[in-house]
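Chemist: below: sequence and its predicted model.
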Amino acid sequence: MNLPARMKNLFKDIPAYEKWIKRISSLSDSDAPDRVGGKKLSARARKEKENLKKIEVNQDYFGPFADTPVALELMKRDRFNRAEFERYPGTLAEVLEYMKKDTKWDAMPRIYLAQHPIDELPKQLQDDLPPPEIIKNFGKGDIYGSSLWMGKAPTHTPLHRDPNPNLFVQLSGKKTFRLMRPDVGRKLYEDVRSKLYNKAGDGATMRGEEMMQGEEFDKLKQAVWQDKLATNNTRLGYEVKLKPGCGLYIPLGWWHAVQAEGVGPNVSVNWWFR
């Protein structure tokens, strides 16, 4: 069977990884040396030092592109605490300003630049996101679509499946995926739909507005992330965590749900291919 594959630290050479994100140490060089007593720091100590870095979007770099038109998503809750979703025309400046704000982790409303086509970005930003060569190893090298994702945790993409294989790369922040085989994911999706509407549905593909709000959004999220079936039954699928510079290959037909985690800017990019 064609299985998902996580690739660790293979994508730090994507230009956007360095150009778009500032990783600033909160300690001076004297406070955080690479050697102690002539010996190199242990792997654990180096990791702890890395975690002390402050992460932020390079606002100066994006300055010339602030007026770029983009489709933004607004997520909020109604007075009954049901998820409400709106997609509206905005600018890159709006999401960049939102990412700067020091807001409570789960504060509403939330702004998210989701699934924005890379080929609709300014040329310089497109050049910062070249398709990785490794895609040629997974298919014919026929890339037919690509997207940029920018926001702050928590963001959530409900359970769905893509029409073709997908390479997803994390540039900043962390994302967690739950992946399910085609038959398992479809059954879970249809079970939730049948309980809500007494019908199975047509098999969610991509990120549609109908799946981003209301009771369906909350029930799918609960089924995938909170129910014992999802967390304790290993037959249900796989959980994969992506850190900056890491990537995930999602085979054709595999169902997946995605959550952003942590603090600071959360930036990802993906390519669909055949």
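Modeler: Looks like it came in fine. Residues are numbered from 1 along each chain as shown.
Chemist: please count neighbours and contacts with C-alpha atoms only from this point.
Modeler: Will do.
Chemist: any idea how far the one helix or strand residue 186 maps to is from the chain center?
Modeler: Using DSSP states H and E, residue 186 sits within helix 182-197. Counting by CA atoms, centre = their mean, to the nearest Å, helix 182-197 is centred 23 Å from the centre of its parent chain.
Chemist: and for stretch 79-90?
Modeler: 19 Å.
Chemist: ok, residues contacting that stretch?
Modeler: By CA atoms under 8 Å, 6 or more residues apart in numbering, the residues outside stretch 79-90 that reach it are 69-78, 209, 212-215, 217-218.
Chemist: which ones among those map onto strands?
Modeler: 69, 70, 71, 72, 73, 74, 75, 76, 77 (DSSP state E).
Chemist: another one to put next to it:
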Amino acid sequence: MKSWFTSTNQEEKELAAFSDKPLSFASVQVPYEFMTEGGCLDSPSESSSLSCLQSFRTWLSRQPDEEDTRFLCELVDQLLESVKDEKSRFIQFDAPLSLIITASRYNRSTDSPSCRIRQLYIAQCDIRDLPAPLREDFPTPKLISEVGKGDLYGSSIWLGLQHTYTPLHRDPNPNLFYQLVGSKVVRIMEPEKGLTVFRDVHERLGTRGNSRFRGPEMMDGPERDGLHRAVWDDPDPSASIWQGILGPGDALFIPKGWWHSFKSVGQAAELNASANWWFR
């Protein structure tokens, strides 16, 4: 937390920022998601993704003419074309860590909060794929080596510009989730209750969903909207949903097969970061 980020000045409501260490690894390729306008189910009135990207692109063009800046300009141009196509609200791509670092810097510099970049998310980035100096900032929690088989199955970082969101799903392994920057709210259901909710949504849609795959079907369209309504907007009382809010330094254990959905809470475009470890 201290190595990657600066602290947030709550009194002046400044946005959290990246520290110098991630800047040293700005060229590292990571997996991104970008949810365009209409994808934020909680704040549909914010400025369009197209206008925000255009403002970001203009700001980039005014920065010092360096190779990384030129590359980011080309990347944002490609995102603009994807948004204009309107084929999907959900865009997945690989890009350097510098994209979110620069977008965060742009967000803190702009005088118009409505033009800030939102819903840009480094999602499920395998910690093992990071360069050693970054990977070492995410040591496997001692707890994992002392329970079950003591076997780490996988680990990820989740780093985004709010709003960020993960629909209802379940994991094939126990999960230890740790909040680093910002806050997230989670809703959890036991295995049988969650399965009933998930199946009911798909029966109404006439589809079959994959509860363990973070793909376009889960992240965009009728399945995403149906799951959001069933978990967040109008949940069935019989689903017995538990809710918790995680702030920096909070950790949550999610047992194998328990259903859960996460979303960030707080100021739009603010940095939000988490890490998790799946184990056996």
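Modeler: In hand now; what should we look at? What you see is a predicted model; the values in this text were computed from it and never measured.
Chemist: please work out the TM-score for the two chains.
Modeler: Here the TM-score for the pair of chains, by TM-score structural alignment, normalised by the length of structure 1, is 0.76; 228 aligned residues with a CA RMSD of 2.5 Å.
Chemist: what ranges do the helices span in the stretch 101-250 of structure 2?
Modeler: 132-135, 142-145, 191-205, 216-219, 222-228 (DSSP state H, counting those that start in this stretch).
Chemist: whereabouts in structure 1 does the first one align?
Modeler: For helix 132-135 of structure 2, the aligned range in structure 1 is residues 123-126, judged by TM-score structural alignment.
Chemist: determine the longest helix present in structure 2.
Modeler: For structure 2, the longest helix by residue count, based on DSSP state H, is helix 67-85.
Chemist: list the buried residues in that helix.
Modeler: Buried residues in helix 67-85 of structure 2, defined by neighbour count with 16 or more other CA atoms under 10 Å: 69, 72, 73, 76, 79, 80, 82, 83.
Chemist: thinking again about what came up before, measure how the helix holding residue 186 of structure 1 sits relative to helix 214-225, angle-wise.
Modeler: Computed by axes from the mean of the first three to the mean of the last three CA atoms, to 10 degrees, the angle separating helix 182-197 of structure 1 from helix 214-225 equals 140 degrees.
Chemist: remind me which helix or strand residue 47 of structure 1 belongs to.
Modeler: Element membership of residue 47 of structure 1, judged by DSSP H and E, is helix 43-51.
Chemist: after that helix, which helix or strand is next?
Modeler: strand 53-57.
Chemist: can you find the partner of residue 189 of structure 2 in structure 1?
Modeler: Counting by TM-score structural alignment, the partner of residue 189 of structure 2 is residue 180.
Chemist: excluding sequence neighbours, find me the nearest residue to that match.
Modeler: residue 237 (4.4 Å; CA to CA, 6 or more residues apart in numbering).
Chemist: around that neighbour, how many other residues sit close by?
Modeler: 17 (other CA atoms under 10 Å).
Chemist: I figured it was touching residue 182, is that so?
Modeler: No - applying CA atoms under 8 Å, one finds residue 237 of structure 1 not in contact with residue 182, separated by 10.1 Å.
Chemist: what segments of structure 2 are strands?
Modeler: With DSSP E as the criterion, structure 2 has strands spanning 29-35, 90-96, 120-126, 152-161, 165-169, 175-181, 183-189, 242-246, 251-254, 259-265, 271-279.
Chemist: so which of these comes closest to residue 49 of structure 2?
Modeler: The closest of the strands of structure 2 to residue 49 of structure 2 is strand 29-35. By CA to CA, the value is 8.3 Å.
Chemist: mean deviation of the closest one from structure 1?
Modeler: Compared with structure 1 after fitting, strand 29-35 of structure 2 deviates on average by 0.9 Å (mean CA distance after the TM-score superposition for structure 1).
Chemist: structure 1: matching residues for that strand?
Modeler: Residues 69-75 of structure 1 are where strand 29-35 of structure 2 lands, counting by TM-score structural alignment.
Chemist: run the chain-centre distance for the matching stretch.
Modeler: Using CA atoms, centre = their mean, the offset of stretch 69-75 of structure 1 from its chain centre is 15 Å.
Chemist: same thing with stretch 103-121 of structure 2?
Modeler: Distance, centroid of stretch 103-121 of structure 2 to centroid of chain: 16 Å (CA atoms, centre = their mean).
Chemist: buried set for it?
Modeler: 103-104, 106-108, 113-121.
Chemist: residue 151 of structure 1 maps to what in structure 2?
Modeler: By TM-score structural alignment, residue 151 of structure 1 lines up with residue 160.
Chemist: can you check residue 86 of structure 1 too?
Modeler: That one, residue 86 of structure 1, aligns with residue 91 by TM-score structural alignment.
Chemist: can you count the residues close to its match?
Modeler: 18.
Chemist: cool, and residue 165 of structure 2?
Modeler: 24.
Chemist: that one against residue 260, yeah?
Modeler: No - the pair residue 165 of structure 2 / residue 260 is not scored as a contact, 11.4 Å apart, by CA under 8 Å.
Chemist: and the angle from the helix holding residue 47 of structure 1 to strand 21-25?
Modeler: 120 degrees.
Chemist: roughly how far is helix 43-51 of structure 1 from the heart of the chain?
Modeler: That offset, for helix 43-51 of structure 1, works out to 24 Å (CA atoms, centre = their mean).
Chemist: please apply the same query to stretch 241-257 of structure 2.
Modeler: Using CA atoms, centre = their mean, the offset of stretch 241-257 of structure 2 from its chain centre is 16 Å.
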